[in-house]
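Undergrad: Got a predicted structure plus its sequence, pasted below:
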Amino acid sequence: MDIRHLAPEQLSDRTSDRRTLASETVYEGYIWNVQRDEFELSEGADTLRRDYITHPGAVSVLVLNERDEVLLINQYRRPVGMTMWEIPAGLLDVHGEDPVAAAQRELAEEADLRAEQWNVLVDFHNSPGSSSEANRIFLARGLSDVPEDERHERDGEEAEIHGAWVPLDGAVQAVLDGRLNSPAAVVGLLAAHAARSGDFGSLRPPHTPWPGHPAFR
C-alpha cells in the first residue's frame, strides 16, 4: 500500500468513473432497492460484482438554541430494536425537492420548529460499502415555533416522538461515553462541537453544492 504525506487542504473525496459492465435491480423494496453492478477497477482487470442499497439520501438538522443547547428527539428504530436519541431528519424522497427545503420541512414536521439561520454543518455517507445513501446535516439557529394550526400530524413511529433540550457539551460527552449511537446525531454533535470553537465561522452556506449525493453532481 502506498502511504504518503498530504497537506490538510489536499484531502478530498472524489467521484470515480470506473467502467460499469452491467447493472440490474435485484430487489425492489418499500423505500429503497438493491442494485447489482458488475464493473472493472481498470481496463482488462477482473470483473467485480457488488450488491448495494440504492437510497434517495437524507437530510438532518442539528438544532442549536441561544443557550447552547441542542434538540434531540427520541424515536423507535425497528432494525436495531432500540429507542434512540437522534436529531430531526428525513429522506429526500420528494422528487425535485431542494435539500434545504427538505430540512426545513423535516424540522417543522418532527420538532414543530422553524429556523431563520441555516448552514451546512457536515456531509457524510452512512455506509458507503453497502449503500448509496448520502446525508447532509444542517445547523439551524434563530428558532421559532410552528403555529398550532399548522403543525404536522405524526403517525407510525413518529407518533411516539418526544424531544429534549440538552447542553451541547453534555450531548458530546454522551457520544464519547457510547450512550448515543444514531449516526447523524454522532456526526452532527461532534461537528457542531468542533465548529463552535471558531464561532461557526467556517461553516458553508446552506445551498453549497453537494457532489457527494449522486443526484446533485
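TA: Received, thanks.

Undergrad: hey, let's count contacts and neighbours off CA atoms from now on
TA: OK.

Undergrad: Dead centre of the chain: give me the residue that sits there.
TA: residue 135 (2.9 Å; CA atoms, centre = their mean).

Undergrad: my guess is that residue contacts residue 124, does it?
TA: Yes: Residue 135 lies in contact with residue 124 (CA atoms under 8 Å); the separation is 5.4 Å.

Undergrad: so is residue 105 in a helix, a strand, or just coil?
TA: Three-state call for residue 105 (DSSP: H, G, I helix; E, B strand; the rest coil): helix.

Undergrad: and residue 69, how many neighbours does it have?
TA: 17 (other CA atoms under 10 Å).

Undergrad: Just give the number of residues close to the closest residue in space to it that isn't next to it in sequence.
TA: Leaving aside its sequence neighbours, residue 69 sits nearest to residue 167 (CA to CA, 6 or more residues apart in numbering; 4.2 Å). Residues near residue 167, counting by other CA under 10 Å, number 15.

Undergrad: got another, please set it beside the one above:
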Amino acid sequence: MTFAHETVSRAERYHGAIFSVYTDQVTMSDGSTAARDVVENRGAVVVVAVDDADRVVLIKQYRHPVGRHLWELPAGLRDVPGEDETLTAARELAEEVDLTAGRIDRLVDLHTSPGFADESVRVFLARDLAPVPDADRHERTAEEADIEVRRVPLDECVAMVFRGEITNAAAVAGVLAAARARDSGWTLLRTV
C-alpha cells in the first residue's frame, strides 16, 4: 500500500537565481508530520560527446564548493525558459567545447540528490561532432575562462572513474552509461 505524502505547509528559507530552499511540513507513512528541507533547482543537461575515434570530450573546470578543478562533461542549467532540452545540450556543447553534433540521443536521467533536492539532470550522447566556426565561437568568461578541454578514449574515461579522477556525479553516470551503450552497439539509446 502506498501512502500519499502531502505537503501541509511550506516556508521559504532562501530564493536565488539558480536554486531556492524551503522547509516543508510533510505527512509521513505512519500519519505523522515531519519537516523536510527542499532545494528546488532548474535542472541541467549534460553531454557525453564521443568523436569518431571513440574519444570523449572532457573539460576540467574549477568548482568552488569543492575547492578544486574537476574533470567533467560539457553541461549547463536549463536556464532559458521554454528551450527544448536537446537545444540546451547543443548550446552547451558549442559554448563550452566549440563543437556541434550531427546526432544527439538521450542517454540517462538522474535525480542528483533526491533526499533533499528536486534537481533532475538529463544526460545526452552527442556524436558526429564538428567544430564550431571560429567566427561563431562563444567567448568564455568567469569560471569558464580557464576551462581545459581534452579528448580522452572512452575506456580511459571509465578507468578515470574507477581511479577516482572523475567524481562529478553526472560525469560518472554519463561516462559509464556511454560505455555500456557503446558496448551494446548503441541499441540502448532513447532518441530525442
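TA: Yep, that arrived. Because the structure is predicted, anything quoted here is derived from the model rather than measured.

Undergrad: Could you report the TM-score for this superposition?
TA: With the length set by TM-score structural alignment, normalised by the length of the second structure, the two chains reach a TM-score of 0.95; 190 aligned residues with a CA RMSD of 1.3 Å.

Undergrad: mind checking what the residue nearest to residue 69 of the first structure lines up with in the second structure?
TA: Here residue 167 of the first structure is matched to residue 153 in the second structure, going by TM-score structural alignment.

Undergrad: Give me the range in the first structure that the host helix or strand of residue 182 of the second structure lines up against.
TA: In the assignment (DSSP states H and E), residue 182 of the second structure maps to helix 169-183. Mapped onto the first structure using TM-score structural alignment, helix 169-183 of the second structure spans residues 183-197.

Undergrad: Give me the buried stretch members for that stretch, please.
TA: 184-193, 195 (16 or more other CA atoms under 10 Å).

Undergrad: do stretch 152-169 of the second structure as well
TA: The neighbour-count check on stretch 152-169 of the second structure (16+ other CA under 10 Å) flags 152-155, 157-158, 160-161, 166-167 as buried.

Undergrad: Over to stretch 125-140 of the second structure?
TA: Buried positions in stretch 125-140 of the second structure, judged by neighbour count with 16+ other CA under 10 Å: 125-127, 129, 132.

Undergrad: The residues you listed in strands, which ones?
TA: By the criterion of DSSP state E, membership of those in strands covers 125-127, 129.

Undergrad: just these now: which is nearest residue 48 of the second structure?
TA: Nearest to residue 48 of the second structure among these: residue 125, at 4.8 Å, using CA to CA.

Undergrad: what do we get in the first structure for the closest one?
TA: In the first structure, residue 125 of the second structure lands on residue 139 (TM-score structural alignment).

Undergrad: For residue 73 of the first structure, give its distance to residue 161 of the first structure.
TA: Distance, residue 73 of the first structure to residue 161 of the first structure, by CA to CA, to the nearest Å: 6 Å.

Undergrad: So if I had to pick from the two, which one is more boxed in?
TA: Remark: of residue 73 of the first structure and residue 161, residue 73 carries more neighbours, 22 against 17, as counted by other CA under 10 Å.

Undergrad: That one -> the second structure?
TA: In the second structure, residue 73 of the first structure lands on residue 59 (TM-score structural alignment).

Undergrad: so what's its match up against?
TA: Residues near residue 59 of the second structure by CA atoms under 8 Å, 6 or more residues apart in numbering: 70-74, 97, 147-150.

Undergrad: hmm, 10 Å instead?
TA: Neighbour list for residue 59 of the second structure: 69-75, 96-97, 144, 146-151 [criterion: CA atoms under 10 Å, 6 or more residues apart in numbering].

Undergrad: ok, of those, which one's closest to residue 89 of the second structure?
TA: Here the nearest of the contacts of residue 59 of the second structure to residue 89 of the second structure, counting by CA to CA, is residue 75; it sits at 7.2 Å.

Undergrad: Give me the spatial nearest neighbour of the closest one, chain neighbours excluded.
TA: Per CA to CA, 6+ apart, closest to residue 75 of the second structure is residue 46, 4.2 Å.

Undergrad: Count the neighbours of the one you found for me.
TA: 28.

Undergrad: helices and strands around the helix or strand harbouring it, which ones?
TA: In this assignment (DSSP H and E), residue 46 of the second structure forms part of strand 44-49. Using 3 or more CA pairs under 10 Å, 6 or more residues apart in numbering; DSSP states H and E, the elements in contact with strand 44-49 of the second structure are strand 55-63, strand 68-72, strand 75-77, helix 85-97, strand 99-111, strand 120-131, helix 169-183.

Undergrad: What is the distance between the last one and the centre of its chain?
TA: Looking back up the chat, that one is helix 169-183 of the second structure. 12 Å (CA atoms, centre = their mean, to the nearest Å).

Undergrad: can you check the second one too?
TA: Averaged C-alpha coordinates place strand 68-72 of the second structure at 14 Å from its chain's average position (CA atoms, centre = their mean).
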